[in-house]
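Peer 1: I would like to see how this sequence folds:
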Amino acid sequence: MQTPHIVCFGELLWDILPTGALPGGAPMNVAYHLHRLGLPASLVTRVGADERGRGLLGIVKEKGISAAGIQVDPDTPTGIVLAQPGENHEMHYDIVAPAAWDNIAYNEALAGEIAKAAYFVFGSLAARQPVSANTLLRLLDTPAIKVLDINLRPPHFSPPTLETLLHKADVLKMNLSELELISSWYGNAATLAEKTDLLRDRFRIPTIIVTMGADGAAVDVAGQLHRHAGYKVEVADTVGSGDAFLAAFLSGTIRQTPVAETLDFAAALGALVASRTGGWPAYSLEDITAIRGK
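Peer 2: Below is the predicted model:
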């Protein structure tokens, strides 16, 4: 199988946790896990011309991920997020502004790279400010399979912008609370299946992934809902676990693995990452297999 070109667009930043600073940002998390799963991905983002930015560039290169699409902003600092754990291991985020990743600039070379991609992974958070939002909207004309990772962090989203992104998505990934909120804008669907049906029909999205924390996950593929109860682990933090889940799901999809097996693999990797600190823990395929009990 020819290895597909995968591009992840959006924020690259430092998560400032009570235990210290860790590199993060959903697009980078997804790229990192794709790379560990044998599917190299490139990253399109922007960092500041500062110590934090240089640190991130060094880590990206160290992890074997292409930094060719990382712009350096001479005037705006590298992004940081103040992260605090809450009840049930849920994380609370203060996404500090200004941040360089809000200023991702469009250029023809970038558009040319995106045009060659088989998959284009992007999130809603990168559309919170006009410069990156406009760049993203122009790049969404790509023929690539477009993967939208909804990431609702109030007040950093608006329904009109989300609708625009949803109309472009071929694959949608969201958590349960995001599904409940967005589906409520369009109707009174009661069950999870009815909610995914509503969004699939309204926006013509073939695949909708819903992560549900300790309750597992579900995926709606062309109207058929598959569920997984999840794997029970001792949670260190949930930073990046959903991003790992998405990367694992895309890995299975690209390799044409049956949906149920892909969902199981994704649930295992999501649980594994939740059992370790930060969004970029080291692990092997054997570690995932151990979680699955195989």
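Peer 1: from here on, contacts and neighbour counts on C-alpha atoms
Peer 2: Fine.
Peer 1: let me know the helix or strand that A260 is in.
Peer 2: Using DSSP states H and E, A260 maps to helix 259-274.
Peer 1: which helices and strands does the following helix or strand past that helix pack with?
Peer 2: Beyond helix 259-274 on the C-terminal side, the first helix or strand identified by DSSP H and E is helix 285-292. Packing partners of helix 285-292 (3 or more Cα pairs under 8 Å, 6 or more residues apart in numbering; DSSP states H and E): helix 259-274.
Peer 1: how close does the closest residue to T161 other than its chain neighbours get to E108?
Peer 2: Excluding the flanking residues, the one nearest T161 by Cα to Cα, 6 or more residues apart in numbering is A127, at 7.5 Å. Using Cα to Cα, to the nearest Å, A127 is found at 20 Å from E108.
Peer 1: comparing the two, which shows the higher neighbour count?
Peer 2: For A127 versus E108, neighbours defined as other Cα atoms under 10 Å are more numerous around A127 (23 against 8).
Peer 1: ok, that one - contacts?
Peer 2: D102, A133, N134, L136, F157, T161 (Cα atoms under 8 Å, 6 or more residues apart in numbering).
Peer 1: what about the third one, neighbour count?
Peer 2: Other residues near N134 come to 16 when the count uses other Cα under 10 Å.
Peer 1: so it, which state does it fall into?
Peer 2: helix (DSSP: H, G, I helix; E, B strand; the rest coil).
Peer 1: next up, the contacts around it.
Peer 2: Contact partners of N134, counting by Cα under 8 Å, 6+ apart, are A127.
Peer 1: now it: how far from K146?
Peer 2: Taking Cα to Cα, one finds N134 at 16 Å from K146.
Peer 1: I70 reaches T45, doesn't it?
Peer 2: Yes: counting by Cα atoms under 8 Å, T45 is a contact partner of I70 at 4.9 Å.
Peer 1: using the three-state scheme, assign G38.
Peer 2: For G38, the assignment made with three-state DSSP gives coil.
Peer 1: could you do L56 as well?
Peer 2: Secondary structure, three-state DSSP: L56 is helix.
Peer 1: are any of the contacts of A127 buried, and which?
Peer 2: In the contacts of A127, burial by neighbour count holds for D102, A133, N134, L136, F157, counting by 16 or more other Cα atoms under 10 Å.
Peer 1: second chain to compare with the first, below:
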Amino acid sequence: MKILNLGSLNLDRTYRVEHFVQAGETIPAIGYGTSPGGKGLNQSVALARAGAEVCHLGAVGSDGGELLRILEEAGADTQFVQTLSGPSGHAIIQVTPEGENCIIIFGGTNRQITQEMVDAALRSFGPVDLLLLQNETSQGEYAIREAKRRGLRIAFNPSPISQELFRYPFELVDYLLVNEIEGGALSDRPGGDPEEILRELCRRYPDTAIVLTIGADGVFCGTNGQFCRHGAYKVPVVDTTAAGDTFCGYFLSGLARGLSLEESLELASKASALAVSRAGAASSIPALSEVEASRL
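Peer 2: The predicted model follows:
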């Protein structure tokens, strides 16, 4: 199974702060760094490092050479990444001493992806393959409909939440991967109990496998009327920036390898635990050999 990832490519600017800045407040940063990032890039890197055959569909500006290099070094195919006019996407990230983060995103060339670019990529994929996407690029709704028409399975990580998201055809999605915030918004239960969120999403989308990550409390999964939970591994938390992306990439790579749903959750949980114990976004994502050798 090949995986086509329609995903963002960002230049991350990370500021280490004592606490998240409040309205009207100016605070000093206690650290600063730049790195490649974006949910799309991180998930392609995670897929590639996990051993999956992944092809990235996206766009960068003239400043995006480093983003292409990171993808290629990880082992992702970049033949469908175009260089367009304008700046690449970028993110402003605050990280606290506890490892929590909040992120502001500028779309840049991620929002210049066209239907023609999607069509050109999909021609290389078929019914045994999978489309992965997030909500940081243009043409997401079109890609879901067109990929399903061609027989691909769909994995959707609908982040960040936006108004346009609510017109997407979620009923066409095979794997819906959300955190508590995203799940709460999509189930009309913001701040609700995770089990209630999961059951409501399963009720609304009965043909979709729902994966609900709940941070340090692990992950819930619901599919075909069955529910399971996998706890998170306890590790010293340094930076949670790429935790969800690592989980997503390793979970889908497990399915691509023929692992069961439960085995894929186990693999993804272990990989994301290793990721949060390190600083950085893409740079924190472990290789499969590290995950398999881990004694967590």
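Peer 1: just give the TM-score of the two.
Peer 2: The TM-score (TM-score structural alignment, normalised by the length of the first structure) is 0.84; 276 aligned residues with a Cα RMSD of 2.5 Å.
Peer 1: dump the buried ones among the contacts of A127 of the first structure to a markdown table, plus distance to T78 of the first structure.
Peer 2: A markdown table is the format used below for those (distance: Cα to Cα, whole Å):
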| residue | distance to T78 of the first structure |
| --- | --- |
| D102 | 10 |
| A133 | 18 |
| N134 | 20 |
| L136 | 19 |
| F157 | 21 |
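Peer 1: and those residues, which is closest to E286 of the first structure?
Peer 2: L136 (36.6 Å; Cα to Cα).
Peer 1: mind listing what the aligned residue in the first structure for H230 of the second structure touches?
Peer 2: Taking TM-score structural alignment, H230 of the second structure has H228 as its aligned residue in the first structure. Neighbouring residues of H228 of the first structure by Cα under 8 Å, 6+ apart: G216, A217, A218, L263, D264, A267.
Peer 1: now swap in G79 of the first structure and tell me
Peer 2: G79 of the first structure makes contact with E11, L12, L13, W14, V47, G48, V96, A97, P98, A99, A100, W101, according to Cα under 8 Å, 6+ apart.
Peer 1: out of these, list just those in strands.
Peer 2: Among the contacts of G79 of the first structure, the residues falling in strands (DSSP state E) are L13, W14, V47, G48.
Peer 1: please check the residues you listed and keep the buried ones.
Peer 2: Among these, those classed as buried by 16+ other Cα under 10 Å are L13, W14, V47, G48.
Peer 1: centre-most residue in the second structure?
Peer 2: Note on the second structure: the residue nearest the mean C-alpha position is D245, at 3.8 Å, using Cα atoms, centre = their mean.
Peer 1: quick one: which helix or strand includes it?
Peer 2: Assigning secondary structure by DSSP H and E places D245 of the second structure in helix 243-256.
Peer 1: looking at the contacts of G79 of the first structure, which is nearest S177 of the first structure?
Peer 2: Of all the contacts of G79 of the first structure, S177 of the first structure sits closest to E11, with 21.8 Å by Cα to Cα.
Peer 1: what is the burial count for the residue mapped onto the closest one from the second structure?
Peer 2: Mapped onto the second structure by TM-score structural alignment, E11 of the first structure lines up with S8. Per other Cα under 10 Å, the neighbour tally for S8 of the second structure reads 32.
Peer 1: same check on the one 4 residues further on?
Peer 2: Taking other Cα under 10 Å as the neighbour definition, D12 of the second structure ends up with a count of 23.
Peer 1: shouldn't I16 of the first structure be in contact with M91?
Peer 2: No: contact criterion Cα under 8 Å: I16 of the first structure and M91 do not qualify, at 11.7 Å.
Peer 1: quickly list what's touching both of the two.
Peer 2: A83.
Peer 1: give me the more crowded residue out of these two.
Peer 2: Taking neighbours as other Cα under 10 Å, I16 of the first structure and M91 compare with I16 leading, 18 against 15.
Peer 1: could you check how far the closest residue to that one other than its chain neighbours is from G10 of the first structure?
Peer 2: Once flanking residues are discounted, I16 of the first structure sits nearest to L82: 4.9 Å by Cα to Cα, 6+ apart. Counting by Cα to Cα, the separation of L82 of the first structure from G10 of the first structure is 18 Å.
Peer 1: of those two, who's got more company?
Peer 2: Comparing L82 of the first structure with G10 by other Cα under 10 Å, the one with more neighbours is G10, at 26 against 16.
Peer 1: in stretch 193-204 of the second structure, which residues are buried?
Peer 2: Burial within stretch 193-204 of the second structure, assessed by neighbour count using 16+ other Cα under 10 Å, is assigned to P194, I197, L198, R199, E200, L201, C202.
Peer 1: ok, now stretch 174-188 of the first structure?
Peer 2: Across stretch 174-188 of the first structure, burial judged by 16+ other Cα under 10 Å covers M174, N175, L176, E178, L179, E180, I182, S183.
Peer 1: of those, just say which sits nearest to V259 of the first structure.
Peer 2: Closest approach to V259 of the first structure among these (Cα to Cα): M174, at 17.4 Å.
Peer 1: corresponding residue for the closest one in the second structure?
Peer 2: Using TM-score structural alignment as the criterion, M174 of the first structure maps onto V178 of the second structure.
Peer 1: helix, strand or coil: sort out its match for me.
Peer 2: Here V178 of the second structure is recorded as strand under three-state DSSP.
Peer 1: wait, it touches N157, no?
Peer 2: Yes: taking Cα under 8 Å as the definition, V178 of the second structure is a contact partner of N157 at 6.0 Å.
Peer 1: considering the contacts of H228 of the first structure, which possesses the most neighbours?
Peer 2: Counting by other Cα under 10 Å, A267 has the largest number of neighbours within those, with 30 neighbours.
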